[in-house]
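Student: Structure for this input, please:
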Amino acid sequence: MDDLNNTAATKGEAIGLQRHAAATLTEQLAALFAARIRNRLLPPGSRLPSVRDCGRRYGLSTQTVVAAYDRLQAHGLVEARAQRGYFVRAAVLAQAPAIARRGAAQPEVAAPMMAPTHATALVRGMFHQMGAGSAVALRGAPGSGVLPASWLESAALGSALRRIARGSELEQVSLHYGHPLGDPALREALSRQLAGLSLQAPPQQILTTNGASQALDLVLRALTRPGDAVLVESPGWAMQFAQMAHHGLKLLPVPRGADGPDLDLLDQLARAHAPRLFICVSVLHNPTGQSLSAASAHRVLQLAQRHGFQVVEDDVYAALAEPSSARMSVLDQLEHTLYLSGFSKILAPGCRVGFVAASPAIIDRLIDQKLLAALTTPALTERALAHVLEQGQMRRTVQQVRDRLDAARARAVRLAEKAGCRFVAPPRGLLGWVETGVDTAMLAQRLLDAGYLLAPGHLFDPQQQPSTRMRINFTQTQDEAFWRAYAAAKG
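Tutor: Now for the predicted structure:
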């Protein structure tokens, strides 16, 4: 039943299936998929590879694949849908560990990572880093959205923490709950930093958060209710789509062009659906790298005023952009806008310091949500960041990173174009939006088998439509070996 020719055996063993193991190939394959399901690398609702594709990928007969899928179905992990294939069931986490243990017990079978089919799957992959229990070692993460750790500044933050520990500030920031708005010294520093962008936000109009992701979560909690409509850019960042879906919001996709959103469609959707918010990126848009034109920014603000929605401006890549770039919050001075940003992309991701600048009335509502979610944010970390900003180390770090990024981008663009890729938008900032000409979901799986974590285009579509595009990180695509693997996977 588990016949395997020599070529297939070699291929199967390369990804963790062992021909001569005590567990049968059926048991091993079932255990691999059960582990993916358990770890949410194959989320509920995801479709398993077709029987033929799975057999080709792992060098197995169709009978072996069918038997493994039947085993998963018998344990309640997947369901078969006529003429469509096998899909992960909605509530399976309780059952997944048992079959994974049974199938892997003789010997334990390592579970390869699943190519990203969902926002959290991509982020789990970035955190997991193909570590213990993975059959394929991660060689690179060309789809990630962050700078390499070696590029980031840690010495300045460490010095600030030591300074606090030696002085009287330690008791002040560690033995008492912090201010609900956030550390006063940090908010003073943030107010001065925003003034450098020509955004006038006094400290009492700034609220600190546990990263920019929590900032958006608090905004959604404060300003929306389940069933509300929210305008979003397409393409846009998958994690934000997932957050909004979690809050039960109706997403209204607005195509993002070179100068900004499709203004006519934005007007039509706002007129028809009365959205509460428009979530957008003005500068160095994720994933395209495009920036909003001043004319588009003015027009969006006019529509916001006319239709009564708030613009939530996500500016997490602010440090990599020119200060003079058009930002709607600057033009509007927070009348119909909220400004979100943070320091994970440029300083120290582990610090998880983000913030929101908004009108006094909205800040008051956000305070309530922050108190319910976490009481306060860590004052020790925030005070250390305040010292870094006050002493000017951030400016030096930013300039060094931008110089290195310019060189990395130029090299990555040359390699990508040599490999036959076409950039949808002129390459800017950290991220590039690339046309490949093939289904990038399948491409992502093939490259993951080679050890590269890709960001396929459907992750950036609010409706998860198939895509031939992918997001690349210029700092993570310097290796010619990746582009050789890309060419081989593309076939």
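
Student: all contacts plus neighbour counts: C-alpha atoms, from now on.
Tutor: OK.

Student: doesn't Leu338 fall inside a strand?
Tutor: Yes - counting by DSSP: H, G, I helix; E, B strand; the rest coil, Leu338 is located in a strand.

Student: Would you enumerate the residues in contact with it?
Tutor: Gln310, Val311, Val312, Glu313, Ser329, Val356, Ala357, Ala358, Ser359 (C-alpha atoms under 8 Å, 6 or more residues apart in numbering).

Student: what's the closest of the residues you listed to Arg414?
Tutor: Comparing these against Arg414 with C-alpha to C-alpha places Glu313 closest, at 31.8 Å.

Student: so how far is the host helix or strand of that closest one from its chain's centroid?
Tutor: Per DSSP states H and E, Glu313 falls inside strand 310-314. In terms of C-alpha atoms, centre = their mean, to the nearest Å, the centre of strand 310-314 is found 18 Å from the chain centre.

Student: Proceed likewise with the subsequent sequence, for comparison:
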Amino acid sequence: MDLGIDRQAPVPVVQQIVSAVAEWIRKNEVSPGTRLPSIRQLALDNLLSQSSVIEAFERLVAQGLLASKHGSGFMVAQPATGHEQHWYEGAEQGWGAFTDSPLGELKLGCGWLPDAWRESDDISYAIRETSRTDTGGLFNYSTPLGLPALRAQLLRRLTRIHVATSLDRILTTHGASHAQDLLIRTLLKAGDEVVVETPGYGNLYRQLAFQGVTLLEVPRTRGGPDIPALELLLQTHRPKCLFINSLYHNPTGTSLCRTVAERLLELARDRDFLIIEEDVYGDLQHASCTRLAALAHDDRVIYVSSFSKTLSSALRVGYLCASAAIIAQVAHLKTLTGIGTSRFAEAMVATLLSNGTYRKWVQRLRKRLSTQMAATLQVLEDEDWQVFAVPAGGMFLWVRPGLADPSRLQACARRLGVLLSPGALFSPNGEYSEWLRINVSYAADQRALALFRAMGPARSTSTILKTTPM
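Tutor: Modelled structure (predicted):
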């Protein structure tokens, strides 16, 4: 078995072995019970250490893809029975791009960075430093508003991006989704109306629907919400809030333009609604940009962000910035429902912010994403894919095949081992769409490139069926 190990790749060798064996089983439809080559033979054929092969096989056993039997080596495991499911983000099995599958499919449409792009040494350092200098973080609750040291760093960051606020107007959360949940439960009740962008973030739609809130849809354009559509909607509705993703919008990658931002604030004042501005991708900005929270808004804008997309999803550190009155209400609910956030995780993030590590990491990340964005756009252009907009940064593209039949897309992706995030996931009603979200940090993978080629111009069905990942 040739595993195709690339020792120059940033992906660890053990993980390459795991992915290669999983891909071999999937592509060849290997039957359960089939024995794999011996560890010694596999290591010899691929110039690997036996310890690396053993560790990879043990991981595959833990994932349920392989089974081991004393004296018989490793074999392909029987498929799971019953209703056992793997973890996924969202409430439906349809969110296939978020499934933690043992087959190792490429999550081309997911919303986070690949593990190989992460810099774990920085987090390891922060863990050691926090354990050494803030032993109280190992044992004690945080304060209702969050760790003071972190909030002080957040105040400096917000000041740099021209968001005027103060320490008593900043509250930490378990990520941006937690911040939005607290705001929804504080500000809204069943039957209230809110404006949401479409396409938009599916989990927000579900959070709102769970609370019985009515969603009023406004199309997302290349410069932000469709203002004429919003003005028409406001003639017959009185929404309490408008939810917006200003920079590097999920899923279209677009950013808010100044004229649209100013009109949104005018409408918020005239029609008396609040704006919840999510900015979880804002740290990826390259140049000047428009944030509603950075403009004069008379406390009508609530700013939400987190470190999940840039630093680590596992840390679950986010925050919101609002008027003192709203902060007081949200802090009460936060304490009532969860006592508080993780002091230890917040201390780690404060350490990375204060010593400049996070700033340097984000600079490297911006450059890498920019390079990969340009490369992906070129491939899509060469293969005649349609791109909704060319983003100024971030990690998302909103695309669809150009000339090839879109109905073949899912079948082709399954054959290539690619998990997609189709447009229906970004619609409040799950409405079908030919558009899909692409995460450019995964788009250099050979399986993604094969998919782009297979769905390019004048590709026949036979071409697609013969296409296999390199």
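
Student: before we move on, back to that, what is the corresponding segment of structure 2 for whatever helix or strand comes next after the strand holding Glu313 of structure 1?
Tutor: Downstream of strand 310-314 of structure 1, the next assigned helix or strand under DSSP H and E is helix 328-332. Counting by TM-score structural alignment, helix 328-332 of structure 1 lines up with residues 292-296 of structure 2.

Student: counterpart of stretch 326-337 of structure 2 in structure 1, which residues?
Tutor: Using TM-score structural alignment, stretch 326-337 of structure 2 pairs with 362-373 in structure 1.

Student: ditto for stretch 305-313 of structure 2
Tutor: With TM-score structural alignment as the criterion, stretch 305-313 of structure 2 aligns to 341-349.

Student: For stretch 308-326 of structure 1, buried residues please.
Tutor: 309-321, 325-326 (16 or more other C-alpha atoms under 10 Å).

Student: Identify the residues contacting it?
Tutor: For stretch 308-326 of structure 1, the surrounding residues in contact (C-alpha under 8 Å, 6+ apart) are 196-197, 212, 274-284, 291-294, 297, 301, 304, 328-329, 336-343, 345-346, 398, 402, 429-430.

Student: Alignment lookup: Ala242 of structure 1 to structure 2.
Tutor: Looking across to structure 2 (by TM-score structural alignment), Ala242 of structure 1 lines up with Arg206.

Student: just checking, its match is part of a strand?
Tutor: No - with three-state DSSP as the criterion, Arg206 of structure 2 is helix rather than part of a strand.

Student: What separation is there between it and Asn429 of structure 2?
Tutor: 10 Å (C-alpha to C-alpha, to the nearest Å).

Student: These two - which one has more neighbours?
Tutor: More neighbours surround Arg206 than the other of Arg206 of structure 2 and Asn429, with 15 against 12 (other C-alpha atoms under 10 Å).

Student: on that earlier part again, list the contacts of the match of helix 328-332 of structure 1.
Tutor: Ile161, His162, Val163, Ala164, Ser246, Ala261, Leu265, Glu277, Val301, Ile302, Tyr303.

Student: coming back round to it: check the mean deviation of the match of stretch 326-337 of structure 2 from structure 2.
Tutor: Mean deviation of stretch 362-373 of structure 1 relative to structure 2 after superposition (mean C-alpha distance after the TM-score superposition for structure 1): 1.3 Å.

Student: ok, Asp226 of structure 2 touching Arg220?
Tutor: Yes - in this structure, Asp226 of structure 2 is within contact of Arg220 by C-alpha atoms under 8 Å, at 5.9 Å.
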